[in-house]
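K.L.:
Quick one, what's the 3D model for this:
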Amino acid sequence: MAKVLDDDANTIFVGGAGTDYATAQNLLLKYGNRHGLIAGATGTGKTVTLQTLAESLSLAGVPVFLADVKGDLAGLSQTGGDNPKLAEAFQTRATQIGVDLDYQAFPVTFWDVWGEKGHPVRTTPAEMGPLLLSRLLDLTDAQEGVMNIAFRVADEDGLALLDLQDLQSMLVWVGQNASELSLKYGNVSPASVGAIQRALLVLENQGGLKLFGEPALELSDIMRQDSSGRGMINILAADRLMHSPRLYATFLLWLLSELFEQLPEVGDPDRPRIAFFFDEAHLLFDDAPKALVDKVEQVARLIRSKGVSVWFISQNPADIPEEILGQLGNRVQHALRAFTAKDQKALRMAAENYRPNPAFNTAEAIQQVGTGEAVTSLLEAKGVPGIVQRTLIRPPYSRLGPVSDAERSAVMNASSMGVKYDKLLNRESAMEVLAKRADDAAKQTAAATQTTRANDDLFDMNRDEYQNARRYEPRAEAKPKRSSSGRSDTIVETFGKSLARQLGTKSGQALVRGVLGSLFRGR
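P.N.:
The predicted model follows:
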């Protein structure tokens, strides 16, 4: 009987190969970090392959992170063999490929963005960064530029972006101070700020409030082993998350980027430090900008030196860009259907990616393999691609299918992660700091207004006092009484007025000159 895990050879048993399935097809753990591909049409056995690989890696002490799109991978937490019909079929297959069925449950931690089917898994806008957030929100180049400015200002001012409300508050501040920021960082358009806010509102309605917050997921908590040395299998409940495909793809890409940025270089270890399975991988690349595809290619190419094994699961290898497909050395290809000219072209391209086997035609084999069977090519010594083989995949040891709510709750209650992640934290961050600044500014403005008003009132009072102090109020004089005839002028006043009128005439002026002349001559 073949061993599922051969510690001496550092290999894991994938399935029986050859025409009679008597030849073992093994995955060398040393080359597990060269990444892999699981492809095939719906219903051809991709889920079983993913489950058996996750089991084998866990038995080898390698932690696993995978997304449960349909809800049936949760059965990894339960012992298999409870379905009589499946148990009989699996026993037949096990006998055919020469392996014992050791039914057992595996150490599992359930995670869920909504915190319903697993412990809440969160990140922060600061950790995700402007590039991935712009991809998540489907922003234009101009809007992405404004997003970068918001992150830059937040970083320089020490404003922590820990949740969606922090980011929204930061964008409001950027919009209010657009004219000042434009001089230093470039144009900040109010229209761009408004467009980003609308996109954030859509994200909020899709569950963004749940995704962003603290405590954020720590990588060490998904890279654990149980007490017996088996790697922890982390299962992300993605059945609801799949309704927001952009959110799903961006979150998994963020997790992959965090592994790349935080893990130290280890070269080529004897086995991976963690295996990452990206189901429905085409969602990562659909309508993705070139900058994002380049980032994924960079991560896929360089993360292997961090000891990370990445597996992409998709219906067709053509869903994966050529630059990334070339980084996937271990391949499990289930059946492909070729009903149209486009399908036939994709089939030929898939077959060309394998090292030929003279015993059969690869393209024909990919069409002919049945459920649970695949065309495989695994890296051999020195990293050389193995000759393509028709392989019957090993049956899983755990349950194939979903779990009940009671079983899921029992697993979650037994996990130590609930104490750390179930309760949401809300410490002071950008929203609170900006709100406090706005409140302080409002108070200062109010105080300044009050002071100005008081000074104005004091000035008005002082002005009144000054005017009252310098005002001269003459005493009222008694008016002369009118004569009974109605004339008020005296004889002297009448003569004076007549003399003044005469001085204004020529005769008056001559009289004055004569009088003055006689006076000076008399001297």
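
K.L.:
rest of the way, CA atoms for contacts and neighbours
P.N.:
OK.

K.L.:
Let me know the helix or strand that W111 is in.
P.N.:
Using DSSP states H and E, W111 falls within strand 108-112.

K.L.:
Tell me the helices and strands packed up against that strand.
P.N.:
Contacts defined by 3 or more CA pairs under 8 Å, 6 or more residues apart in numbering; DSSP states H and E place strand 108-112 against strand 119-120, strand 233-237, helix 405-414.

K.L.:
Let's compare: structure for the following, please.
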Amino acid sequence: MLEEGKLYIGTSRKPDDTLNKPEYLELKFGNRHGLITGATGTGKTVTLQVLAEGFAAAGVPVFCADIKGDLSGISAMGEPKDFLLKRAEQIGLSDYGFSQFPVIFWDLYGEKGHRVRTTMSEMGPLLLSRLMNATDAQEGVLNIAFKIADEGNLPLLDLKDLQALLTYMSENASALSAQFGLVSKASVGSLQRELLILEQQGAQHFFGEPALAITDIMRTGHDGRGVISVLAADKLMMNPRLYATFLLWLLSELFEELPEVGDLDKPKLVFFFDEAHLLFNDAPKVLVERVEQVVRLIRSKGVGVYFVTQNPLDVPETILAQLGNRVQHALRAYTPREQKAVKTAADTFRPNPDFDCATVITTLGTGEALVSTLEAKGAPSMVERTLVRPPEARVGPITEAERQQILSQSPVRGVYDEDVDRESAYELLQARAQKAEQAAQLEAAREAAEDERAQGSRWTLPGFGNDTPAETGRTTRGRASGYQRETIAEAAMKTVARTVASSLGRALIRGILGSLKR
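P.N.:
Now for the predicted structure:
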């Protein structure tokens, strides 16, 4: 039943419930992307696990998010449960056995896996503005901030780096506006508040170093099987915007770093994006265009992207059209939107004359799906009603002790677990501010010293406020005692004083008038 170069999904059956044929996904078309949809409880997570196991067994590394913790079981040996054995018997899988797969656990918070980080610079202003829910004006300020960081050799690594840069921009808004365009203090303040919210939501764990190396999620084990990277996302889902932005950043990094390889016998990496609707909820047009561009072009890098969501309407039509491999589980059709989703899903399949897709979608059982994959020359196969094969690894979560044991044997153990805080924008701007403050203090001290020297060498005239209290007191007492005859020496001194004072007054008046005339 199993064929070389193909991933076995399950076995289709005819309208009379007899077995029809095995359904495969050809590995050479694995980079043409895919879609797994269905209502809650219809078997999407198990289908994701089946596909991840199949790619890994073929030597393809896999990255996927574990929303509920159930997917962690892929790292443990499967158990012979009744419903699994029954499904294997239903589809005629006589050689069904159990296995476990090489797994690396990741976690943005470092609680259930190795820390995952990126830097502010790698994130870039577009994705960062999405994460911060920035307006157009605020996004413009962010672009200016990154421009200043590039020109000023200010590495933006973590949250405090961007906070320090925004403070600098607020303090120098007028000068920066003249050079880069309007830098509004109001926009800067709004961004600072958004950064504070991100920090309270735990985003500081995501930004910093060491940043995730793409090669560490593209590993193969000693036995040739692909390593499955499982991102613990149960806590991350409390902040869905951070979750979606992180996965989009990861896609963008893959797109930018990997070389063009064309068509391969199998993908270099398969990426499963669970709860994909979070990526497109309230997303600006420019971001949707970015996702469309990445999805369209990343297949030439050997990467397959598989979106997992409840409703096919969650994915924009421009992106939906690029998803060649599709697994559609049951959908409900009670509300007008649900009925529209059923029709949309049915219309995307190549019709099968044996049944009506729109009718069958609402009657599929758990673990049953409509399947259509790309076949010869990349054309979609006729849709088939398929019983999905049972997984080989454990269905359900692993224990905390099992997780810790896997982490202790991880090939990246110790690489990402400790923060590295090297000199960056925060430290550089702080050092510049201290240097400027010290220079200002030295200048103030120099000016004070010059004023002191000038005060010490200045001569003053009698009667202009430099008389001592004793002298003033004697003069007052002299005047109070009545008229006293002046000596010749005293009269001469008074004459000289009046002459000098008059000359000085005239000189001052000439100076003032002269400056007015000029």
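
K.L.:
that older thread, quick one: the strand holding W111 of structure 1 aligns where in structure 2?
P.N.:
Alignment note (TM-score structural alignment): strand 108-112 of structure 1 is matched to residues 103-107 of structure 2.

K.L.:
Run through who's touching that stretch.
P.N.:
74-75, 112-116, 227-233, 406-407, 410-411 (CA atoms under 8 Å, 6 or more residues apart in numbering).

K.L.:
Return the members of those residues classed as buried.
P.N.:
Buried members of these, scored by 16 or more other CA atoms under 10 Å, are 74-75, 112-116, 227-233, 406-407, 410.

K.L.:
Tell me the counterpart of M223 of structure 1 in structure 2.
P.N.:
In structure 2, M223 of structure 1 lands on M218 (TM-score structural alignment).

K.L.:
ok, L162 of structure 2 - how many residues close by?
P.N.:
25 (other CA atoms under 10 Å).

K.L.:
hang on, it packs against L154?
P.N.:
No: L162 of structure 2 is not in contact with L154 according to CA atoms under 8 Å; the separation is 9.9 Å.

K.L.:
picking that back up, just list the residues touching the match of M223 of structure 1, thanks.
P.N.:
Contacts for M218 of structure 2 (CA under 8 Å, 6+ apart) come out as P61, V62, G226, V227, K268, L269.

K.L.:
P107 of structure 1 versus the aligned partner of the second one in structure 1, what's the distance?
P.N.:
So that's V62 of structure 2. Residue correspondence to structure 1 (TM-score structural alignment): V62 of structure 2 is matched to V64. According to CA to CA, to the nearest Å, V64 of structure 1 and P107 of structure 1 sit 10 Å apart.

K.L.:
So which of the two has more stuff around it?
P.N.:
A side-by-side neighbour count of V64 of structure 1 and P107, using other CA under 10 Å, places V64 first with 26 against 21.

K.L.:
what stretch of structure 2 does stretch 406-421 of structure 1 fall on?
P.N.:
Using TM-score structural alignment, stretch 406-421 of structure 1 pairs with 401-416 in structure 2.

K.L.:
How far does the matching stretch sit from its chain's centre?
P.N.:
From the chain centre to the centre of stretch 401-416 of structure 2 is a distance of 25 Å (CA atoms, centre = their mean, to the nearest Å).

K.L.:
neighbouring contacts of that stretch?
P.N.:
V103, I104, F105, K112, G113, H114, R115, V116, P210, A211, L212, D216.

K.L.:
so after the lengthiest helix in structure 2, what's the next helix or strand?
P.N.:
Counting residues, the longest helix found in structure 2 (DSSP state H) is helix 425-457. Next along the chain after helix 425-457 of structure 2, taking DSSP H and E as the criterion, comes helix 469-480.

K.L.:
how far is the helix or strand just after that next one from where the chain is centred?
P.N.:
The helix or strand immediately downstream of helix 469-480 of structure 2 is helix 488-517, counting by DSSP H and E. On the basis of CA atoms, centre = their mean, the separation between the geometric centre of helix 488-517 of structure 2 and that of its chain is 76 Å.

K.L.:
same deal with stretch 207-220 of structure 1?
P.N.:
That offset, for stretch 207-220 of structure 1, works out to 10 Å (CA atoms, centre = their mean).

K.L.:
Just the buried positions in it, please.
P.N.:
Buried, per 16+ other CA under 10 Å, within stretch 207-220 of structure 1: G208, L209, K210, L211, F212, G213, E214, P215, A216, L217.

K.L.:
Cool, thanks, signing off.
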